[in-house]
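Trainee: quick one, fold the following:
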Amino acid sequence: MSDTMGQLSWLEGGAERSAQWRSESGWPAPKKVVVADDTMNADTAYRLALEGTALLWRGDFQNARQLLNALVRRVEHKSDRARRAKAGKGAAKGGAPTPAELFHRHRLQQLQRARTLAMLLIPFDAGHAIPLRRAPDVREACLEAYGPADSAYVASLRELLGVIGAHEWRRKGVRIPALDANIHPWYGVFSPVRGEYVELVAQAPLPKATASMTRAFDIGAGTGVLSAVLARRGVKQVLATDMDARALGCARENIARLGLAAQVDVIQADLFPEGRAPLVVCNPPWLPGKPSSAIEYAIYDPDSRMLKGFLAGLAQHLEPGGEGWLILSDLAEHLGLRPREQLLGWIAAAGLEVAARHDVRPTHGKASDPDDPLHAARSREVTSLWRLRTLS
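Mentor: Here you go, the predicted structure:
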């Protein structure tokens, strides 16, 4: 049994036990929990996970990783069969699914996949130590992601591997050619791996109103990469805003690493800071939709809230002659989620006009992968920097 307040309960050795439940995805603790170890085979584990029964691991940690890999193979095999079956039914009915239908189907499969794979649980002692044979030392990685742990808790192995991966990204950083330096993303803060949008900000002509290079706003700063680019381009003061505590800490750390703290001020604000600037930059989430985890807030914008909020408030935060730079992919258009006409309507309704637009094709692997479920849309995707100004 479990409740939704972060407590996991289970029977073990004839006694009821409990521990804190931790889920960055915001999922409630599993209602059914069985104790599992090295004697459990992959088929049994997969059946239990599909039924919504969580497996609290008491065996060798490395064997748990192997079991998770086996579960991944079974989930992917099931997804492939389901995709072929639906494609056959569509052909039999004489109609292929629309891009939007493909997208929603893909999202549902991804969510179901994540929930199934999250059923393999790992116990933690206070201080983030794992009381299992051959368990790695994950204390530093978990401290970065979760903060201090004063009591025992349980989390999914899949989430833990994400925490470990994020720790390595944070330690090594991501190379940003426009900065000739690395940006170090934190766990839960979207990494600037798609460099095309960074290059757009690095190369777009600055508006005439920024000739003195005095001030710019970076709305939704994330890792702080765009603020750093603007500072390196000579902007004397950049006000970077975000609402997420991790993003604020991450941006401040990156700005300090780059020696730009005197130029960039990272503040907590919902969209705009006070005042006006000759340049206001925003790279909102590109797809309208409901995030299923914390990291997906950088990808999915419920009801296009951030996009619409940026456009609606831009005019009152621009200095005369200034520009708002909206960095946005058109993937939502190709998926049938948001037509171009709707975006143009929001721009016009906000008293704005398009001064120019700079486009670039993405170069990430999925854009050229014919086996990707959304390949038809991704292959036509264009990332744009929309240069917006108030109507004269």
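Trainee: for the rest of this, base every contact and every neighbour count on C-alpha atoms.
Mentor: Noted.
Trainee: leaving out sequence neighbours, find the closest residue to D38.
Mentor: Closest residue in space to D38, ignoring its immediate chain neighbours: G59 at 5.2 Å, by Cα to Cα, 6 or more residues apart in numbering.
Trainee: next up, the contacts around the closest residue to F272 other than its chain neighbours.
Mentor: Spatial nearest neighbour of F272, excluding adjacent residues (Cα to Cα, 6+ apart): I219 at 6.4 Å. Neighbouring residues of I219 by Cα atoms under 8 Å, 6 or more residues apart in numbering: A240, T241, D242, L271, F272, V280, V281, C282, N283.
Trainee: most neighbours, which of these?
Mentor: A240 (30 neighbours; other Cα atoms under 10 Å).
Trainee: coming back round to it: ok, now how distant is the residue nearest to D38 from G259?
Mentor: 47 Å (Cα to Cα, to the nearest Å).
Trainee: quick one: which of the two has more around it?
Mentor: The neighbour count for G59 versus G259, taken as other Cα under 10 Å, is higher for G59 (19 against 12).
Trainee: list the contacts for that one?
Mentor: Contacts of G59 by Cα under 8 Å, 6+ apart are A36, D37, D38, L132, R133.
Trainee: repeat for D265
Mentor: Q237, V238, L239, A240 are the contacts of D265 under Cα under 8 Å, 6+ apart.
Trainee: quick check: which element contains it?
Mentor: strand 264-268 (DSSP states H and E).
Trainee: next one: L226
Mentor: Counting by DSSP H and E, L226 is part of helix 225-232.
Trainee: ditto for F272
Mentor: Secondary structure (DSSP H and E) places F272 outside all helices and strands.
Trainee: beyond the helix or strand that contains A240, next helix or strand please.
Mentor: Secondary structure assignment for A240, by DSSP H and E: strand 237-242. Later in the chain than strand 237-242, the nearest helix or strand by DSSP H and E is helix 245-257.
Trainee: counting by contacts, list what that next one packs against.
Mentor: helix 225-232, strand 264-268 (3 or more Cα pairs under 8 Å, 6 or more residues apart in numbering; DSSP states H and E).
Trainee: among these, which comes closest to R175?
Mentor: helix 225-232 (10.8 Å; Cα to Cα).
Trainee: to compare against the first, here's the next sequence to fold:
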Amino acid sequence: MSTIHWTENSTPQSARWHSENAAPVPRLTVVADDRTRADDAYRQACEGTALLWRGDFHNARQLMRAMGRRLDRKPPRPGTSPSESFHLHRRRSSHRARVLGKLLVLLDDDYTLTLRRAPDVRQACLEAYGPPQGRTAVSLRELLGVIGAHQWRLKGLVVPALGTRIHPHYGVFAPIRDEYVDLVAHAPLPPATRHSLATSTAFDLGTGTGVLAAVLAHRGIQHVVATDISPRALTCATENVRRLALTDRIEVSGPGLFPQGRADLVVCNPPWLPARPTGPVEQGVYDPDGTMLHGFLAGLSAHLRPGGEGWLILSDLAEHLGLRTRRQLLDAVRAARLRVVDKIDTKPRHPRAKDAADPLHTARRAETTSLWRLAPAP
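Mentor: All right, here's what the predicted structure looks like:
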């Protein structure tokens, strides 16, 4: 356990330090309140000094927004290539997270946030962090994410392909982009599966919230095994399966990638960009060296029944960003002794695809999301 130290009213203080992004303990922490000027807070944060907020909660949010505006004064530097633009964007985002992450709040022994006009964050923190372990300092930016995740967990997200809601948990990738869900909902099932739905089995690898496992069950697959390497995802998927009354059809298993046995259909929606995530939420987007993608391809043939297929749901955004080529993807498919049966494409419908101010707008505008139907090569 890491410990953060500061002095308040001439008295040395300490608390447990927690960061979901594994940010190091600040080397220096000072107390800040409603009298703290945004320019001073921004300068100290850029220098690496953390500010433990002891004023009004809403004023803390305003201060963080003011610090963000100061970060935005310098326009992003364009890259000479798509890959350089991506790495510059990631570097800028990382710097922004480091600076804004220096504004801290203190959670009491029961996760109470004792600031004026502060919301009750106890349940949200319990869901995200588990049982309290004493006074804990966290960044305000992270806490706001925890609060937002709690609201998603309560209200859920509508999934049109299911006609109902999925309830994401903190740190689990939420199905806010429904085009990939629709691909799984409408792609033709493998012939062997269509002819024997009553005995069909499917694997959903990297299930996250369990949304694709639920879609497969709604399509008539009798037994779906949903796996994930994340304990948070396994808990989330289990809860959603129970909410959807699909416990007799969907088995949540893990942590791991492939379960034991073989299936008629193996579905995998790996992170789309081969880059290093900076926190748990980004693990649904970034996959260093395409580890999950290559793991799926390498193990697919050994886990398919005769006549079965593997469905790889993948965006080509990495190709437009110069992070992976189409040839590299197809070479990996061939190296795994697989063949492409078909490829079904769709265009993204999320708002960022139309945001001309996005530094990666050119790549996002050209992006296509595909469902690759794969089978063992003869």
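Trainee: what would you report as the TM-score here?
Mentor: After superposition, the two chains reach a TM-score (TM-score structural alignment, normalised by the length of the second structure) of 0.98; 375 aligned residues with a Cα RMSD of 0.9 Å.
Trainee: give me the aligned partner of the residue nearest to F272 of the first structure over in the second structure.
Mentor: I219 of the first structure maps onto L205 in the second structure, with residues paired by TM-score structural alignment.
Trainee: which SS class is the residue lying closest to E8 of the second structure once chain neighbours are set aside?
Mentor: Sequence neighbours aside, V31 is the residue nearest to E8 of the second structure in space, at 6.9 Å (criterion: Cα to Cα, 6+ apart). Put simply, V31 of the second structure is strand when judged by DSSP: H, G, I helix; E, B strand; the rest coil.
Trainee: contacts only, for L352 of the first structure.
Mentor: Counting by Cα under 8 Å, 6+ apart, L352 of the first structure touches A315, L388, R389, T390, L391.
Trainee: let me know the closest of the residues you listed to M5 of the first structure.
Mentor: Nearest to M5 of the first structure, judged by Cα to Cα, of those is A315 at 42.9 Å.
Trainee: what lines up with that closest one in the second structure?
Mentor: By TM-score structural alignment, A315 of the first structure lines up with S301.
Trainee: near the nearest residue to its match once chain neighbours are set aside, how many other residues are there?
Mentor: Computed as Cα to Cα, 6+ apart, the closest residue to S301 of the second structure that is not its neighbour in sequence is P376, at 5.7 Å. Applying other Cα under 10 Å, we find 21 residues neighbouring P376 of the second structure.
Trainee: picking that back up, of the contacts of G59 of the first structure, buried ones?
Mentor: Buried members of those, scored by 16 or more other Cα atoms under 10 Å, are A36, L132.
Trainee: and the contacts of G59 of the first structure, which is closest to S156 of the first structure?
Mentor: A36 (13.4 Å).
Trainee: separation between the residue mapped onto Q123 of the second structure from the first structure and V193 of the first structure?
Mentor: By TM-score structural alignment, Q123 of the second structure lines up with E140 in the first structure. As defined by Cα to Cα, E140 of the first structure lies at a distance of 24 Å from V193 of the first structure.
Trainee: just give me the closest of the contacts of G59 of the first structure to L8 of the first structure.
Mentor: A36 (15.5 Å).
Trainee: quick one: what's aligned to that closest one in the second structure?
Mentor: Counting by TM-score structural alignment, the partner of A36 of the first structure is A32.
Trainee: you'd agree its match is up against L51?
Mentor: Yes - in this structure A32 of the second structure lies within contact range of L51 using Cα atoms under 8 Å: 5.6 Å.
Trainee: what's the following helix or strand after the strand of greatest length in the first structure?
Mentor: Taking DSSP state E as the criterion, the first structure has its longest strand at strand 318-329. Once the chain leaves strand 318-329 of the first structure, the next helix or strand it forms, by DSSP H and E, is helix 331-334.
Trainee: what range in the second structure matches that next one?
Mentor: Going by TM-score structural alignment, helix 331-334 of the first structure sits over residues 317-320 in the second structure.
Trainee: count the residues that sit near the residue mapped onto D289 of the second structure from the first structure.
Mentor: Counting by TM-score structural alignment, D289 of the second structure lines up with D303 in the first structure. Applying other Cα under 10 Å, we find 12 residues neighbouring D303 of the first structure.
Trainee: from W286 of the first structure, how far out is D303 of the first structure?
Mentor: As for D303 of the first structure, its distance to W286 of the first structure is 11 Å (criterion: Cα to Cα).
Trainee: A70 of the first structure now?
Mentor: The gap separating A70 of the first structure from W286 of the first structure is 33 Å, by Cα to Cα.
Trainee: between the two, which one's more packed in?
Mentor: W286 (20 against 16).
Trainee: residue in the second structure paired with the more buried one?
Mentor: So W286 of the first structure corresponds to W272, using TM-score structural alignment.
Trainee: from what I see, that match and L321 are in contact.
Mentor: No - applying Cα under 8 Å as the test, W272 of the second structure and L321 come out as separate, 11.4 Å apart.
Trainee: so what's the match of A36 of the first structure up against?
Mentor: Per Cα under 8 Å, 6+ apart, neighbours of A32 of the second structure: L51, L52, W53, R54, G55.
Trainee: so which of those is the closest to L162 of the second structure?
Mentor: W53 (43.2 Å).
Trainee: can you find the partner of the closest one in the first structure?
Mentor: By TM-score structural alignment, W53 of the second structure lines up with W57.
Trainee: which non-adjacent residue is nearest its match?
Mentor: A36 (4.9 Å).
Trainee: what do you get for A166 of the first structure?
Mentor: In space, A166 of the first structure is closest to Y187, 5.2 Å off (Cα to Cα, 6+ apart).
Trainee: and A185 of the second structure, how far from K347 of the second structure?
Mentor: In terms of Cα to Cα, A185 of the second structure sits 16 Å off from K347 of the second structure.
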